[in-house]
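>>> Sequence plus predicted model, see below.
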Amino acid sequence: MRHSRTDFPEGFLFGAATSSYQIEGHAQGGAGRTHWDTFAATPGNVVRAEDGARACDHYNRWEEDLDLLRDASFDVYRFSTSWARVMPEGRGQPNARGLDFYDRLVDGMLERGLKPAATLYHWELPSTLADMGGWANADIPKWFGDFTQVIMERIGDRVWSAAPINEPWCVSWLSHFLGLQAPGLRDIRATARAMHHVLLAHGRSIEVMRGLGMKNLGAVCNFEYAVPADDSPAAQKAARLYDGYYNRFFLSGIFNRSYPEDVLEGLGPHLPKGWENDFDLIGQPVDWCGMNYYTRKLIAPDNGPWPSHHEVEGPLPKTEMGWEIFPDGLYNLLTRVHGAYTRDVPLYVTENGMANADRLVNGEVKDQARIDYIDAHLERVKRAIDDGVPVKGYFTWSLLDNYEWALGYDKRFGLVHVDFDSLKRTPKASYHELARALAR
């Protein structure tokens, strides 16, 4: 790697991220069923109908995994809590074993000198709440606030940072409009309501955590850099709209207390009555903004119903996900988000990484493509900092190869290789290279 810790300002933080359902092993420790369990059990939804029942068995192997973070000289571990592990029915009686697990996990981070960065929700909705409409139900902000109260009364005094919901676009649009993740709907009314309710739940969670005296609270959104497929006005309009419902809708709700007019043309008729009056809650002040970035998308217009466009395959080199590698998109988004939305609020790159065709050969995984990917994106982060953007940290996705949602266990994003039969962890070349770059 060309970059190292010394290339960045004093206090700049490096971290790695994971999520609960993808690594813990959900079928143990008293966790309740989630909509991902049933989505995966439905034929055709997930590769080989795989689920997170065992995953990486982080529930039992967390000490080994935290040692990996410490030994690579990471500063921060961005982890998530499972709503269904803490409250198996989504409401009511908490699961003592679940609370004890996160208690031990946070203490284990602190013992190793790691800053615990908690995300409360990373997509594993309890099945009983899904039965009641899930994110389309107007009561879900209250339910999520109650969950926030339970988990943060237990660990909130020791976490370094907290964010309510990972990637609102995936929770709502990807899962309710495109149907590619749980609950697998293709319903514009449910989509509009989920998009609004996820922001209300975010605001309610921030409100609860403030009431507990917590500090360093943020929002984590995912971003794609939208590019017109050609120079036509129609393609430019299509890319602008894609950017609208992917990027601007959630940013504008949280930081500008409004929704983009071009997005409201399609979603407005399906939003719940009185949505205009909810921005005081949605716009609860946050202390930082987290940006998850992986790729760009080329967008072309079509004659279908709103949003009347589609993605076009681009010419750039691609990851194993089929995503173009476009580091400039990260720089462009960092500068734009800072200038138009967050202003003086610090930014963190809370996820960035790639799926690669990793192979374990003679006890080694040579993943030079991942090293190059991370290095190129770090260069854009440094450029943004040099241009005055207050970027305070960079967290790679992911520490471990894990359950990659609808793609099962086929796609490997980890710095550490996981044999999903033996569960043996083997640090890849990218892990060793980052450890050298981050050594103090």
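Great, that's in hand. As the structure is a prediction and not an experimental result, all values here were calculated from the model. Residues are numbered from 1 along each chain as shown.

>>> Going by C-alpha atoms from here, please, whenever you check contacts or count neighbours.
Will do.

>>> Give me the distance between stretch 289-309 and the centre of its chain.
18 Å (C-alpha atoms, centre = their mean, to the nearest Å).

>>> for comparison:
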Amino acid sequence: MQLSRGDFPKDFLFGVATSAYQIEGHQFGGAGPTHWDSFAATPGNVVRAEHGARACDHYHRWAEDLDLVAGLGADVYRFSTSWARILPEGRGQPNAAGLDFYDRLVDGMLARGIKPAATLYHWELPQALADRGGWRNACMPDWFADYTHLIMSRIGDRLWSAAPINEPWCVSWLSHFDGVHAPGMRDIRATARAMHHVLLSHGRAIAVMRDLGMQNLGAVCNVEWAEPASTTPEDQAAARRYDAIYNRFFLDGLFHGTYPPEVLAGLEPHLPKGWQDDFTTIRAPLDWLGLNYYTRKLIRHADTAWPSYAEAPTRLPLTQMGWEIYPDGLRDFLIRTARTHTGDLPLFVTENGMANCDTLAQPDTARIAYLADHLTAVRQAIAAGAPVAGYFAWSLMDNYEWSLGYEKRFGLVHVDFDRLARTPKASYHALARWWRG
């Protein structure tokens, strides 16, 4: 399939995304320890106990990597700043080398004609704050606001856009209820408080950035299209609970100042006292919403404790992650979100891509097809009236895929993790043709 800029609105923006811990190399430049370092050092948490100490060494190779972004014809580069690189203890004395690094990075984007899109938090919480309870701690919104002020006072004047927290569901539910990501908890009370404190921290950060005079501020939520595995009332109710926990809790909080009753049925006794009073802060006006979309889930009822659901198998093709390939879910989510939550607010697909078992000898044709099909879904959503303003592919390069180590390759650029050589894949060249066409 051939696509080009001419298939999208005139001002539509294309870009690529990465995150700090996954590519920078956390051992460099005076960064402090994070809860991901501790999580990865705990046997059984991460494949082969792999960690982000060196990662892709973007800390030293950032200029080469930005040349790759420019070579794609990308308009936007979505990157994240590392809290522990800027504040090694989470609070207190900043790390001058960390602030200087992001200065250079932003200036490097601007020198190449790339719009810098910053995310303040992409999961690497300073260990000193994790020791104090992390996202469970009611002080987190204050700590996050202080961090926001520090880094945005330095680079905020040159950013095209900024968002506080990447994927609130992963920061809170996946990490505190499922225990799959750091801090690796399985505690319903911790989960409820983390979910609420993440949203409250988001609102506080938006207020700080507004006070600094920044514009084009948004939120980035990961979403999964959820459908019942059958027509039974039990499966339909289970799918609604999954959708409420994964998607609507965060979108309802941000845009409606409410939490879904399906979620409150399990979490309300564990939410912090006075949580209802925080929605004025949480609902801070936004200039755009970003959706990270990868897959759909078929959900069935499970005879277990709340939330009483389980994933059902699919017959559709899967990515290397075992995720169903379902482009229609992206189209449907963009249309639904505009109808139920955001109205005319610009929507961005802030992450979309696939893990594939790539080798340099084998062109990644599966990824090309995935990207083409999902870009087509974006076109369909626009035709249906959804105000989609941009699409950012995940990810620029193969990187550290959290609890799965370096095994799952999402990159448009192949990384040899021994030599750290970068080699653009066929998908990189395909996107470059489309985006420059």
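Great, that's in hand. It should be emphasised that the depicted structure is a prediction, and the values quoted were computed from it without experimental measurement.

>>> next helix or strand past the lengthiest strand in structure 2?
Counting residues, the longest strand found in structure 2 (DSSP state E) is strand 288-301. Next in sequence after strand 288-301 of structure 2, counting helices and strands by DSSP states H and E, comes strand 309-312.

>>> mean deviation of that following strand from structure 1?
With mean C-alpha distance after the TM-score superposition for structure 1, strand 309-312 of structure 2 departs from structure 1 by a mean of 1.0 Å once superposed.

>>> Centre of the chain to that strand, how far?
Distance, stretch centre to chain centre, for strand 309-312 of structure 2: 23 Å (C-alpha atoms, centre = their mean).

>>> in stretch 261-271 of structure 2, what's buried?
Glu262, Val263, Leu264, Leu267, Glu268, Leu271 (16 or more other C-alpha atoms under 10 Å).

>>> from what I can see the fourth one touches Ala192, true?
Put plainly, it is Leu267 of structure 2. Yes: counting by C-alpha atoms under 8 Å, Leu267 of structure 2 touches Ala192, with 5.6 Å between them.

>>> which other residues reach the helix ranked longest in structure 1?
Longest helix of structure 1, by residue count under DSSP state H: helix 188-211. Contact with helix 188-211 of structure 1 is made by 135-138, 140-142, 144-145, 148-149, 152, 156, 163-165, 168-169, 171-173, 176-177, 217, 219, 250, 253-254, 267-268, 270-272, 275, 278, 281-284, 286, as judged by C-alpha atoms under 8 Å, 6 or more residues apart in numbering.

>>> average offset between whatever helix or strand comes next after it and structure 2?
Next along the chain after helix 188-211 of structure 1, taking DSSP H and E as the criterion, comes strand 218-228. Aligned to structure 2 and superposed, strand 218-228 of structure 1 gives a mean residue distance of 0.4 Å (mean C-alpha distance after the TM-score superposition for structure 1).

>>> Now do strand 218-228 of structure 1: which elements does it pack against?
strand 161-165, helix 168-169, helix 233-243, strand 288-301, helix 328-337 (3 or more C-alpha pairs under 8 Å, 6 or more residues apart in numbering; DSSP states H and E).

>>> can you state the direction angle for it and helix 188-211?
Angle of strand 218-228 of structure 1 versus helix 188-211, following axes from the mean of the first three to the mean of the last three C-alpha atoms, to 10 degrees, is 140 degrees.

>>> Structure 2: matching residues for strand 218-228 of structure 1?
Under TM-score structural alignment, strand 218-228 of structure 1 corresponds to residues 218-228 of structure 2.

>>> residue ranges of the strands in structure 1, please?
Using DSSP E, strands in structure 1 cover 13-17, 76-80, 115-121, 161-165, 218-228, 288-301, 309-312, 347-351, 391-397, 416-418, 425-427.
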